[in-house]
Structures are given as C-alpha cells and as structure tokens.
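Asks: one predicted model, sequence on top.
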Amino acid sequence: MERGHYSPMAQDAFGSTEKPFAVIPDPKYLYRSASHGSVFDQLHGALRRREGFVLLTGAIGSGKTTVCRAVLEQVDRTTFTSLVLDPPASEQDLLRAMLQDFGLVSRDEPKRGRLAHASARELLATLDDFLTSLRSLGASALLVIDEAQDVPLETLDQISALSGPAGGKEKVLQIVLVGQPILNELLKSALVRELDGRITTRLELKPLTVEETSEYVSHRMMVAGVGPAVGFAPTAFAAVHRYSGGVPRLINMLCDGAMAAATSDGANDITPQVIDTAAAKLELRPTRSQPPLPWIRKPAVLAVAGLMLAASIGAAYLSVANRPSDVNDAGVSQPSASTPATAATASLGGAPAPLSPKEPTSPASTTAATSPTFSVLVASFRQPNEATALLNDLRERGLPVRQIRVVQSPRGVWHQVLVGPYPDAAAAARGQERIRRIPGYADAHVIPG
C-alpha cells in the first residue's frame, strides 16, 4: 500500500519517514474510539456469526474503510474476501470484481478473456459453483461494497439475491454495505425493500469527541514513530476538534498541514495559532456552536457585512412588530454562497435578519433544509464539450437538467451530467426510467444529492 513520505528536512524534525496523517486508509492506524471500537467489535461479531447482510454508515471521512480493512485482517483463512472500492455500475461489473477478488479469474480476464462479454447469468453461474464448493468445505465468502450509496438501485436490488434465499442461520456469502448516511434513505425505496428487510445488523460511525481527538492524534504519531522533537500543545487539540468536528479525515488533513507549517517555520510546538493557519489554507471553518455564514470568507466581505449589519439593526427594531409572516428565517440567516448580495439586501429592505444566532428556526424550514434529495447520473465524459452537448439535448427534451459536475478520480477527471434534483427515491427512479428510454443512456442511475 502506498503511503506518503515527508521531505528529508521533515524526516529529521519528526524522526519518522512515514506521514502520520496520510489520508489513505490504513488499518494499522485504527484508533478504537468509543464508536470505532464498538463498530469494529459488532462488525467482527456479525461476520463470525455469518450473518447475511450488514449495513455500516458514516459521514465522509469518518473511517468506514479503515474499520472494514481492519476487520478483514481478522477473518479466518477459510473466508474468501472481496473488497469493492469503486461502486459497480451494473451487476456484471460487480460479479466480475468478485470473481477476480476470490481468485477465480486473473486481473486481465474480465477485460480481455472469456468473461469480458459474459452475461450476468453466466457470471452468476460461475459464482454459484464457487459458493457451492465452499459450502462442502465449511468455508465462506465475504463481499464488502464501499460507497454503496453510489450503486444503482437496480444493482442493489440484485445484490439481495447473491446471498441466497432469506432465512437460515449461516450464509456462505456475507455482504457488508458501506456508505454515507444517505444510504439509509436509498434503502427505503420500494425497489430495494427486500434488501433492506434482510439487513440484520446496522452500524453507524460517530465523530470523535474532543478527548478522543487528542488521543487519536497522539495514537497516529506513536504508530508512525514520530520522535519527541515536535508535538502538539495541549490547547491545540481543542482547535483541531473545532475545525474538524471530530471527523478523522479532516483531522488528518489539518494535522498534516499544521506539521508541514511547523517544519517550514522551524517550530517545535504546534499551537492553536498554527492550527488556525492550517485551517485557513484548507478553507475549514469552526464546526462547533453557530457556524459562520458560508459566504463569509474574506476580510473585505466581513467589513461590508459589518456595515450592513449596523444599518439593518435600526430597521430591524422598527419593523420587527410588522414582520411579514412568510419570511423564511433559515433562508435569511444562512444565504447561499452564490447569492450573498441578495441575502444582505434582504436584511436592509424591511424583512430583517434574525438579531441573535440562537433564534429558533421554524420546524418547516428545518425539515426543508435537511430533507435528502436524489439525482440521476446520466453519463460521464472526459471532454467537457461532450457533456455540454448532452446537457443541451436533455434540456431540449424537457428534462430538469441539474448541472455538469466535475469529479477527480484515480482514472482522471470526468464531467458528469446530472438530472434532478428529485424529492425522493421514487421520483428519481421515474426520472431514471424516462432517461433510459433515450438511446445510448441505459446505464443512467440514481445517486443521492
């Protein structure tokens, strides 16, 4: 497994050639917080009991992949494992990945061999033969699908049939679905209701507390062999937690930046001020208490906002008694990044912004802000002009084209065309079917967001 390394100067300062805060999941760095330790034990126990389906959810960067890799290191030799990190777009892609990981085919076989054009039925027959042979040997197989929220609903539905009929105490094939919290909403769709009903263990990773953040940072430095020449000041850990919210990946990014800054400045102690500097470079803002408005990023904007706030306070007191009933507090207090001027103008124009950050938000606006949405990923292109051409074509067909999303993956930059958003998975599924009727886009599938 690749791991980052510091420059020679940093190696002298830290006493270690390995970066203690690399973002690549590495099971040896697993820190058993109250949540991570509990999830590890429960997941390991479910696999030992050979439960059919397990669900593990957590926020981006919460350590789901690290926990899974650590558990996979603990399975016995009679368990064949398959860890699918890239969400499969179809059942065939999933089956090919499984057959390769189980050692039934070589790495090049799915691309150039007889399996390159095999149907799902043929691939499934090969897998069934393999699982049958395991049963007679008292062995088992384990499939872990990471980023499962990005798997098409149809593929999720087909996954439920892989472990065999429902019922029975022990399964030859166990399946662990790993994903972001939105996966819980996806599983409520009528398309995958059977799969949701077969999940026997549901686990969720929680962020680290302030105390756990301190222990987590110390744990990673100890595992990496960082020497005593550099260290974190006790007060710095609170700053790390304030910016990261206790999310391990953000902690790693923040501490990595702080140690690099300390090295360049020739400092031995990482203070809260160093953490502030590292957070500013990463554009991280405090997550505790009331977060700053998302459009406030620069000092000049802060100055203008201060003048606007001073001007609006007088208008607020004069008009608060006659405040219109249809003003959306949430919309005024937290304007979008794309429309800061509109939100600021609203504060000056007789519809006053809330005077206190602790002012309660109405239940209706809170629900609207947190309700999950879904989109349909139509296609991905290397060239942006091809994505633009498809976007225009879909718009002419009357579809609610959302955007062209640019994503960076290990295979390069892709320009993705999205349709939506839809209010729920069922509406998104109907949109998906409409798009799939367009020639050439039968692989369109629903994604969260």
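Replies: That came through, no problem. Numbers count the residues shown, from 1 in each chain.
Asks: okay, CA-based contacts and neighbour counts for the rest of this
Replies: Fine.
Asks: which residues of the stretch 201-350 of the chain fall in strands?
Replies: Taking DSSP state E, counting those that start in this stretch as the test, the strands found in the stretch 201-350 of the chain are 231-232, 269-270.
Asks: wait, which of the ones you listed is closest to Leu284?
Replies: Closest approach to Leu284 among these is made by strand 269-270 (17.4 Å; Cα to Cα).
Asks: and the closest one, how far out from the chain's middle?
Replies: The chain centroid and the centroid of strand 269-270 are separated by 31 Å under Cα atoms, centre = their mean, to the nearest Å.
Asks: for stretch 268-282, same thing?
Replies: Stretch 268-282 has its average C-alpha position 25 Å from the chain's average C-alpha position, going by Cα atoms, centre = their mean.
Asks: the longest strand in this structure is where?
Replies: Residue-count comparison of every strand in the chain, with assignments taken from DSSP state E, identifies strand 412-422 as the longest.
Asks: tell me the helix or strand right after it.
Replies: helix 425-436 (DSSP states H and E).
Asks: would you mark the buried spots in that next one?
Replies: Under the neighbour-count criterion of 16 or more other Cα atoms under 10 Å, helix 425-436 has 425-429, 431-432, 435-436 buried.
Asks: let me have the strands of the stretch 201-350 of the chain in a markdown table, adding mean neighbour count and distance to Val144 as columns.
Replies: Formatted as a markdown table, the entries for those read as follows, by neighbours: other Cα atoms under 10 Å; distance: least, Cα to Cα, whole Å:
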| stretch | mean neighbour count | distance to Val144 |
| --- | --- | --- |
| strand 231-232 | 20 | 36 |
| strand 269-270 | 20 | 38 |
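Asks: possible to save those as CSV with distance to Glu211?
Replies: Output for those, formatted as CSV (distance: least, Cα to Cα, whole Å):
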stretch, distance to Glu211
strand 231-232, 14
strand 269-270, 17
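Asks: right, so of these, which gets closest to Gln74?
Replies: Across the strands of the stretch 201-350 of the chain, the minimum distance to Gln74, taken as Cα to Cα, is reached by strand 231-232, at 32.5 Å.
Asks: put this beside the first:
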Amino acid sequence: MKHLAVKSVNVKGVPIYLQFYNLSAEPFHITADPAFLYLSPGHKEALGCIIYGIEQRKGFVAISGEIGVGKTTILRAYLEGVGVQGLRKPERVIYIFNANLSFPALLHTIFNELDLAPRSKEIHEIVNQLQETLIEIYKKGETVVLVVDEAQNMPVETLENLRMLSNLETIRDKLIQIILVGQPEFEAMLSSYELRQLNQRIAIRTRIKPLTEKDSIQYIYHRLARVTDEPSEVFTDSAVHLIARHGRGAPRVLNILADNALIAGFGYQKKPVNKKIVREVAADYFGADMPRRFRWPVLIVASCAVAAGLLFIPFRDYVLKERNPQVKFESSFPKTGGSAGNSGPSSHETVKQTIHYRAEPVDEPRRSEETAGDKTARAPGPSPAVDALHESRQDQDAASASKSLPPAQPDPSVTRPAAGGRTSEATDVVSGRPVSGALPEKPTRWVVKQGDNLSMIALSIYGKSDQKTLDWIRSLNQEILDPNILRTGLILNLPARDEQAE
C-alpha cells in the first residue's frame, strides 16, 4: 500500500484522523469496550446464557468461540452491567486473566480477591475455609463469580481440581459461579477422558459464531453511529461492504481493517474512504492469505485456457489432414454382436474409435530441392496409443503386403553401421519389414521409432551421414526441428538413391 507517510496519532495519543473525519472518539479500537457493544443473535445468546447461569446459580457456564469473535467483550459487558436494562451486577467478581495456573496458585488468587488469609497450607483446609467464607457471603444475598478467560490455557490438572469448588453448595444453590471462556480447543479439552467429570458438571454452554456479512455491515455502522452523525462522510457503502467481506465475521478483524482504512484515507486526504483504499489495506493485512472468494478471476482465466487447449486439438488435426492429402485417416469401429454365436463384443460394451495412419505408395517425378522442400507432405505423428495399434496391425498386414511388394535386395557395396549395439534398418511403412540396409530404388518412407536420429537414418538408407546429406533430408522433411530429437511416429520422406544430391 502506497500512501502519504503521516503520523497516526497526535501528541496526546488520540488518532489524528478524528478531526479530519469529524469523529468524537475512536470508533474501531481493538480493545473490548462495552460502550460499543453490538449484540448480534449469537452474542445475545451468549449474554443470555451468562445472565441465566449466574442469576440461577447453576455453577459452571462455558462460553467458546474463535479468536476475535467478541467473547471478552460480551463478558465485560455483563460484568459492567451494559447491554441489558435492570441487570443486577454480581457483587464479588474474581477475574483470572492468566489461566496458566496451578490449583494452589488459583486458590491463592481467590483468597487475595476476597481479602482472606489462609489459615493452613493444606489444600483441603484451604478449601474448607473458602466454603465457610462463601456461606457467609451467600447469607448476605451476594454472589461470587469466578471468571476464567482463555480457559484453554489452564492445565488439565487445575481444571480437574476446579470441580472441587462446584461441590461448595447449599441444598439448593451453588456458592460460587464459575464462567469458563475459551477457544474451540477448550471444547476438545472438555471432551477428553481426563476431564469427563468436569464436563458433566457444566450446566450451561454456548458457542459464539462469527458474524454474517449482513451483521458485519450493521456492526460497522453501529460503531460509526456512536461517534458521528454522518457515517456516509467516513466510508462509502461499497467500502463498508468490502470491509465486511474481508472481516470474515470476526469483530476484531473488522476493527483492524476499518481503523487502518481511516489512517490510509487520512494519508490520502480522501473523504470518505473508498473501496480502493480498503482493498489496499486488506492486501497489506492478509498478504498471501487473501480470502479464497477473491481468487475467482484467476480460476476463470485458468479454466478458459484449458478449454481453449481442448478446442485446439481437433482443429489442429483437421489442419494437418488438409495439409497431408497423401495420409489417410481411417476410422475403425469394432462390431458389436447382438445375435447368438457372434464372437464379437456384446452390444453393451463401449465402442471406441481408433485412428490408423496409412501411407500411399509414392511414384512422383523428380523435383528440385526448392520445390521438394516447399511441398513435401507433413503427416502428424501418431500418439503412443496409435503407435501400439499400428505395431499390432503390422503383423496382420505383413502377409498380404508382402505379396504385392517384392523384398528389397541388399547392396553389397553398402555397410550398415551399428548404433548402440544394434544395426539400423529402414522399415517399410505398410508391411513393417526391414529394408535390410539397401539404398532404396524407389522413394521410401521411414517411420521414426524411439531412439532414432537423423544421422542413424541417413547411414541406414544412404550409407553416409555428412552434413550435406542431413541438410538435404531436412529440406525434404521440414517438420524436422532437431536432427537429434525426432518425434516418435513421424513419417520421413526418403527419395530414391538416384535422386540424392551429391
């Protein structure tokens, strides 16, 4: 985010943007301030559970929720009597901020808050003394409340011993009311085997859910209404909606985004804060962890690219077929049998279309190097599946093809070179038989197999692989991009030896 470097607070510690936006106080402070209490349906339910559990002396009350959803705000609102008219505040409140305490340390804190001095160091004697004190307070009509915030940080042993305090009771009521407030991890702790007895003693429990987007928008306007009569002069509606979307239902995140947006807006001297500023602030706050809903443009672009690639494949095959009239594309469909005694596949089997590449014999007049280089047919190389099918058909067609094509006679003047321990041989496209290394009397086609290269093919056909011969073959087969890397299935046009350029 790039905006003017300005001081966010003045010399008195008050945000400097207050005067610029005509605000009477800071509307989005991150501390739990009951004066800005906003009661969503979930917060009303939590507050109601706290009030009912304490006034009815139910003993244990458990409140859980994700980070920043307003658990502490609701708790403090109750303790300060905010949010409910006619609410009776508890007379004795013991607030545990740091829950990571041993049980003796917890008892020591309770005694300090009640202005008591332990008469003994034995745990059972301290508990008995606490019970006597709580009975005296109960007779006065007063209520003692123990609040444990961030209860997920309390040791399991301390939580297990905490149930001993729930045994401090009269015939009708519990002498001390205990409120346990924690994150969802605390719920998992209560479900453990070690805390099963404590879990059974929790009379009331509720979970505060994140705000909906609608509630988040109302939350922002509610806090603005406490400090200004013109909320529209502070944020545009689109900016408020964007903050609500980015806030993910957490009041703390909403406060941080809105406060940073006001600082950035003051830096830009922009009134009201618009959507663009909020977007910059959100990018700074979330970084790479932006909400997934804002990544949909990337997904659309990627989907379009995949669709375009799929549409290009049949178009490419069509173009290659038009540019290679000598190559026939034959479709072969296995017959489906429906009558008795038919050995073919049953009618319910899937019929698959397979493509075969078959080259026609070439009996063309001799061409010049320029003409042959420009007009040589280009046949697309078959896929691995087509290669396998082609090889399987070679054995079937060999017998019939050999009747019409006389076998090539070896030329004793030509020495067949070895490549990688094997003899390189030319292969007839139709029959699949080797040409036995002889120079072709008629134009020949070579089907490239895995491991072939242009030098090996030139040696097999012409008995030499000098640069001039390689260049000449490449001029007749312009689909060759790299003489050392030939695409498997590529069909090369190799003229007769009397046409070879010297």
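Replies: Arrived safely. Not measured: the values here are computed from a predicted model.
Asks: superposing both, give me the TM-score.
Replies: The TM-score (TM-score structural alignment, normalised by the length of the first structure) is 0.58; 296 aligned residues with a Cα RMSD of 3.7 Å.
Asks: the longest strand of the first structure maps to which residues in the second structure?
Replies: Mapping strand 412-422 of the first structure onto the second structure (TM-score structural alignment) gives no aligned residues.
Asks: between the strands of the stretch 201-350 of the first structure, which gets nearest to Ala305 of the first structure?
Replies: Counting by Cα to Cα, Ala305 of the first structure lies closest to strand 269-270 out of those; the figure is 32.3 Å.
Asks: so how much does that closest one differ from the second structure once superposed?
Replies: Plainly put, strand 269-270 of the first structure ends up 1.5 Å away from its match in the second structure on average once the two are laid over each other (mean Cα distance after the TM-score superposition for the first structure).
Asks: CSV for the buried residues of helix 425-436 of the first structure, including distance to Leu250 of the first structure?
Replies: Supplementary listing: the buried residues of helix 425-436 of the first structure in CSV, determined by distance: Cα to Cα, whole Å:
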residue, distance to Leu250 of the first structure
Ala425, 30
Ala426, 34
Ala427, 34
Ala428, 32
Ala429, 34
Gly431, 35
Gln432, 34
Ile435, 37
Arg436, 38
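Asks: gap between the aligned partner of Lys174 of the second structure in the first structure and Val54 of the first structure?
Replies: When the first structure is aligned by TM-score structural alignment, Lys174 of the second structure is paired with Lys171. Shown here: Lys171 of the first structure relative to Val54 of the first structure, a distance of 12 Å by Cα to Cα, to the nearest Å.
Asks: return the distance of stretch 191-211 of the first structure from the chain's centre.
Replies: Distance of stretch 191-211 of the first structure from its chain centroid, counting by Cα atoms, centre = their mean, is 14 Å.
Asks: residues in the second structure aligned with that stretch?
Replies: Stretch 191-211 of the first structure corresponds to residues 194-214 in the second structure, going by TM-score structural alignment.
Asks: those strands in the second structure, which residues are they?
Replies: Assigned by DSSP E, the strands in the second structure fall at 60-65, 92-96, 144-148, 177-182, 202-208, 327-332, 354-359, 418-419, 422-423, 444-447, 491-494.
Asks: in TSV: these, plus distance to Pro251 of the second structure and mean neighbour count.
Replies: As requested, the strands of the second structure are arranged in TSV below (distance: least, Cα to Cα, whole Å; neighbours: other Cα atoms under 10 Å):
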stretch	distance to Pro251 of the second structure	mean neighbour count
strand 60-65	12	24
strand 92-96	23	17
strand 144-148	21	20
strand 177-182	16	24
strand 202-208	12	18
strand 327-332	65	14
strand 354-359	61	16
strand 418-419	74	13
strand 422-423	75	10
strand 444-447	70	20
strand 491-494	68	22
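Asks: and stretch 355-367 of the second structure, which stretch of the first structure?
Replies: By TM-score structural alignment, stretch 355-367 of the second structure lines up with nothing in the first structure.
Asks: tell me who's in contact with the closest residue to Leu85 of the first structure other than its chain neighbours.
Replies: Taking Cα to Cα, 6 or more residues apart in numbering, and ignoring the residues beside it in sequence, Leu85 of the first structure has Asp146 as its nearest neighbour in space, at 5.0 Å. Taking Cα atoms under 8 Å, 6 or more residues apart in numbering as the definition of contact, the neighbours of Asp146 of the first structure are 65, 83-87, 177-179.
Asks: among those residues, which recur in the second structure?
Replies: Among the contacts of Asp146 of the first structure, the ones whose aligned partners also stay in contact in the second structure (both residues aligned by TM-score structural alignment, their matches' Cα atoms under 8 Å) are 65, 83-87, 177-179.
Asks: Cys49 of the second structure and Val144 of the second structure, how far apart?
Replies: Going from Cys49 of the second structure to Val144 of the second structure by Cα to Cα gives 17 Å.
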